[in-house]
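Student: Below are the sequence and a predicted model; questions follow.
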Amino acid sequence: MSTTADALPRGATAADAHLETKPGRWITNWNPEKTAQWESVGKRIARRNLIWSMFAEFLGFAMMGVWGMVVPRLPDAGFTFTADERFWLIAAPGLTGALMRFLYTFTVPVVGGRNWTIASALLLMIPSAGLAYAVSDPSTPFWLLIIIASLAGLGAGNFTSSMVNISFFYPERVKGAALGLNASGGNLGVAWVQFTVPIVIITAGGLALDRAGLIFIPLCLIAAMGAFFFMNNLTCARADIKSFGLALAEKNTFIIAWLYIGTFGSYIGYANTFATLLKSEFPEVSMKVVFVGALLGALVRPIGGWLADRYGGARMTMIVFTLMCIGSLGLVLTLEQLNFPLFLGLFLLLFVAAGMGNGTVYRMIPAAFRARAMDPETGQLDPAKLVSARRLAGGCIGVAGAIGSLGAFFIPRVFAEAGIVGGFGVFLGCYASMLFMTWYFYLRRGSPMSIANV
């Protein structure tokens, strides 16, 4: 039996929207492409779902970043781990996070966006409670800490499930802006946790690292309750599992995944290691400045998408990697001078470039596959090939997103193995290769993608 009371905004009726709903806040005939439905109630329903989905994603990103703030203070709390072990604790969420990003792609179509947002928010209470327990006792063994740190990777999955969910709520003409806002709002979770943790862990009696985990508990409950009361499930949400298999057979998928390691992987990897590097090189500087880099990176992501829409994703991505080459080269040449303003400025350049790159590379994905549906002679799109291109782009987004998030694992491990200067030397080589590949495959005259202005 249909009902509307649990799904429609106040004052709206099913007759206005032509919506059919079922218990459990399921909407059975959602179609945002219908102007009447979208303008009458659809826009408000989509906005409401976006807000609460974004909040759960925000907490997920915060969970991914919390160990990056806790680890530098472990020696102050009595833990005697080696530098290599501390870098493992920072890297562990990135490894499991890549797997979660892939698995969470399928959860929304299976159980519903509202239902999974509730579940994913509550799941974050496991690593947060584990963190609070583990860091309260310096005798906690390393193996237990590494397991708990790995569970923080659950937060990475929140990004994927949120993006998948919100993509079903918005019409094509505004979907890019909605997803850009959703991603940027989620990225702000890293900056929030970096700003908050240094404040909450300091007490009159000394250091209270357990608070870094405890602050998540009430927020996870709020996110779950908000999703329960205000979000909806859509019966039209369907998983295109075959698209992932198709995307895995495409060269473009892995080229773009490599580029996304350079942008998103750098953003989350540098965010998680910034506090440790700062404490190592400039112990006299307060950790309260750490959040600035992640904040700037999150805020400029929509700008990167906008610039890519205006000037082309590949062109803007080349500019991004040029800036990242400059930033990493500058750090290689100047780190030994121990000049904090210069260190901070170059690091912020990397954060801004990586944040913009998150938007530019995402813009490249549909454009790169769309180019395959274009006749090089006439410039016309083949409708049948365009449908296939959209499927490939959807699969590529899932695969590239999972692979790209591995930067959160690789960056701490490279610093652990090669040192800080050596690490930035490695990253310089990687960014140079990404710059070349962007030009060669997507901008070089005569390349398959150059005709489509990717």
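Tutor: The structure has been received and is ready for your questions.
Student: all contacts plus neighbour counts: C-alpha atoms, from now on.
Tutor: Noted.
Student: ok, now which ones touch Leu95?
Tutor: 150, 153, 406, 408-409 (Cα atoms under 8 Å, 6 or more residues apart in numbering).
Student: quick one: it is in a helix?
Tutor: Yes: per DSSP: H, G, I helix; E, B strand; the rest coil, Leu95 lies within a helix segment.
Student: hmm, back to that, right, and the pair among the contacts of Leu95 with maximum separation?
Tutor: Pairwise distances across these (Cα to Cα) peak at 13.0 Å, for the pair Ser150 and Leu406.
Student: take a look at this one as well, against the first:
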Amino acid sequence: MTATLPAVRPSETSRWIDDWRPEDTSFWRATGARIARRNLIFSIISEHIGFSVWSLWSVLVLFLGPAYGIDPAGKFLLTAVPTLVGAALRIPYSFAVTRFGGRNWTVFSASLLLIPAVAAAFLIRPGVSFPTLVVLAAVAGVGGGNFASSMTNINAFYPERLKGWALGINAGGGNLGVAAVQLVGLLVLAVWGAGHPGIVAGIYIPLIVLAALGSALAMDNLSQARTEKRGLRDAVRDADTWVMSLLYIGTFGSFIGFGFAFGQVLQVQFHDQFATPVRAAYLTFLGPLLGSLVRPLGGFLADRLGGARVTFVNFIAMALGAGIVLFAAGQKSLPLYLVGFVVLFVLSGLGNGSTYKMIPAVFGRKHPHDPHEARRLTGAVIGIAGAVGAFGGVLVNLAFRQSFLTTGSANAAYLAFIAFYVVCVVVTWTVYLRRPATV
């Protein structure tokens, strides 16, 4: 066994690992677990900062008071734009890992976050044009791509039996960035007031530098990841890719969409009780925080009970949760409304973990005698499903925007969410539970 140890030690200059066998238990115990854990830690840090920058505009819109002359529909557009850009970037970010290496791309993508952070820190002030704000919001979308590359990278480091846990921890730590930036926004509102939105972005500038530096010093590239060629071409031809993407719209799309929109919805739906942005900010972080914390639990439950079973039950519960929100909105009951929305955040977090665990499981069972093929397709599908799922966040914001424009309330949007969750229940049952032997 000792003869294999030098092969897994990365070069001091290139940080490339040529021999990586996570399914070999002896290899894993001797050196693999330690290296994978170190890469996981710094991947989480970089992804966390990326999520915070991506979610920046869910907070910044709370600072855009009357002096900016932007109505609620315009604010929903400002939160939809970075979601759309981030979704579009997830596919190229995912495959950048196979082209440049996980460590190398993490360093680059973390450094790229400086552009939206610096721009927002210095350019947002009364008198700025709405098109300029749209451009600034779009640039923040680069933070959304970090998730896909991080998940693809970590998926390659861990054995099949630990993928649900590892991907859940990685994604959950990243998702916490949504709650973290909202807490930063609350701090700035409480200390400096609503007239200083640039401070929120400015706080992240040194954190981005530290994340990039830490990734450069502590992470590794896997040579075997560079052999995963033509993964996108083969994945788009596989029906399971699109089924999993649909399910991920329901889980991650809900999480990121609600995370971006929740503060605005509170201010519009209950404007008498949330007349100032600081009041809304006191509550907006709670849902994303809990949803992020339970995501690893979704992966853990999927490891133990099966991803399809957990996802199926979870979508039923999400439909019920959206029904509670709809009822509370009709009754104008703020406590019940908050409970329903927090439940939706928690369930979306659980579903994030269970659906992502399903991806390596589905392709592992489709190619039981070819683990390389299963890993190749899994990496590609993670990128595709992550991109399509993030696009669900755009749909959530657009649904809220259209509902308020058309009816003056969010009720139509809630009905659309319930209908979509029911569709996901039916699809999960039909494809992965009705005939489990074929999964």
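Tutor: Sure, I can see it. Note that the structure is predicted; figures quoted are calculated from it, not measured.
Student: The alignment partner in the first structure of Ala261 of the second structure: neighbouring residues, count only.
Tutor: For Ala261 of the second structure, the aligned position in the first structure is Thr273, judged by TM-score structural alignment. Neighbours of Thr273 of the first structure under the rule other Cα atoms under 10 Å: 24.
Student: Quick check: Thr273 of the first structure vs Ala227 of the first structure, distance?
Tutor: Between Thr273 of the first structure and Ala227 of the first structure the distance is 32 Å, computed by Cα to Cα, to the nearest Å.
Student: how about the counterpart of Val85 of the second structure in the first structure, what does it touch?
Tutor: Superposed on the first structure with TM-score structural alignment, Val85 of the second structure falls opposite Thr96. Thr96 of the first structure sits next to 150-151, 153-154 when contact means Cα under 8 Å, 6+ apart.
Student: try 7 Å this time
Tutor: Residues in contact with Thr96 of the first structure (Cα atoms under 7 Å, 6 or more residues apart in numbering) are 150, 153.
Student: Relative to Gly305 of the first structure, how far out is it?
Tutor: Here Thr96 of the first structure is placed at a distance of 28 Å from Gly305 of the first structure (Cα to Cα).
Student: same check, this time on Ala177 of the first structure
Tutor: On the measure of Cα to Cα, Ala177 of the first structure and Gly305 of the first structure end up 9 Å apart.
Student: Between the two, tell me which one has more neighbours.
Tutor: The neighbour comparison of Ala177 of the first structure against Gly305 (other Cα under 10 Å) goes to Gly305, with 27 against 15.
Student: Kindly confirm my reading that the more buried one forms part of a helix.
Tutor: Yes: under three-state DSSP, Gly305 of the first structure sits within a helix.
Student: Please identify the helix or strand for the equivalent of Gly155 of the first structure over in the second structure.
Tutor: In the second structure, the residue matched to Gly155 of the first structure (TM-score structural alignment) is Gly143. Using DSSP states H and E, the element containing Gly143 of the second structure is helix 142-157.
Student: Show me what that helix is packed up against.
Tutor: helix 33-54, helix 72-100, helix 163-191, helix 371-407 (3 or more Cα pairs under 7 Å, 6 or more residues apart in numbering; DSSP states H and E).
Student: Go ahead and confirm Gly357 of the first structure touches Gly262.
Tutor: No: Gly357 of the first structure lies out of contact with Gly262 (Cα atoms under 7 Å); the separation is 8.3 Å.
Student: All the helices of the stretch 251-400 of the second structure, residue numbers only.
Tutor: 254-269, 277-284, 286-293, 295-305, 307-331, 334-366, 371-407 (DSSP state H, counting those that start in this stretch).
Student: would TSV of those with distance to Pro10 of the second structure be doable?
Tutor: TSV is the format used below for these (distance: least, Cα to Cα, whole Å):
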stretch	distance to Pro10 of the second structure
helix 254-269	36
helix 277-284	43
helix 286-293	32
helix 295-305	29
helix 307-331	34
helix 334-366	26
helix 371-407	22
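Student: For Thr106 of the second structure, which of these is the nearest?
Tutor: Across those, Thr106 of the second structure has its closest neighbour in helix 371-407 (15.1 Å, Cα to Cα).
Student: which residues in the first structure does the helix or strand following that closest one align to?
Tutor: On the C-terminal side of helix 371-407 of the second structure, the nearest following helix or strand under DSSP H and E is helix 411-428. Alignment of helix 411-428 of the second structure against the first structure: residues 421-438, by TM-score structural alignment.
Student: Just give me the mean distance for the matching stretch relative to the second structure.
Tutor: Overlaying the second structure shows stretch 421-438 of the first structure at a mean distance of 1.0 Å from the equivalent residues (mean Cα distance after the TM-score superposition for the first structure).
Student: Could I get the buried residue list for that stretch?
Tutor: Buried residues in stretch 421-438 of the first structure, counted by 16 or more other Cα atoms under 10 Å: 421, 423-428, 430-438.
Student: Tell me the one of those nearest Lys22 of the first structure?
Tutor: Distances from Lys22 of the first structure to those, taken by Cα to Cα, are shortest for Thr438, at 47.6 Å.
Student: And that closest one, how far from Phe424 of the first structure?
Tutor: 21 Å.
Student: ok, now Asn252 of the first structure?
Tutor: Asn252 of the first structure sits 27 Å away from Phe424 of the first structure, going by Cα to Cα.
Student: hmm, back to that, and Gly357 and Gly262 of the first structure? which has more neighbours close in?
Tutor: The neighbour comparison of Gly357 of the first structure against Gly262 (other Cα under 10 Å) goes to Gly357, with 35 against 28.
Student: Tell me the residue in the second structure aligned with the more buried one.
Tutor: By TM-score structural alignment, Gly357 of the first structure lines up with Gly351 in the second structure.
Student: Identify the residues contacting that match.
Tutor: So Gly351 of the second structure contacts 251, 298, 311, 314 (Cα under 7 Å, 6+ apart).
Student: make it 6 Å
Tutor: 251, 311 (Cα atoms under 6 Å, 6 or more residues apart in numbering).
Student: Just give me the neighbour total for the nearest residue to Tyr93 of the second structure once chain neighbours are set aside.
Tutor: Spatial nearest neighbour of Tyr93 of the second structure, excluding adjacent residues (Cα to Cα, 6 or more residues apart in numbering): Ser149 at 5.2 Å. Ser149 of the second structure has 32 neighbours, counted by other Cα under 10 Å.
Student: Excluding sequence neighbours, find me the nearest residue to the residue nearest the centre of the second structure.
Tutor: Among the residues of the second structure, the one closest to the centroid is Asn175, at 5.5 Å (Cα atoms, centre = their mean). In space, and not counting its chain neighbours, Asn175 of the second structure is closest to Ser292: 5.2 Å by Cα to Cα, 6+ apart.
Student: Mean per-residue distance, stretch 146-155 of the second structure versus the first structure.
Tutor: Here the mean offset of stretch 146-155 of the second structure against the first structure after fitting is 1.6 Å, by mean Cα distance after the TM-score superposition for the first structure.
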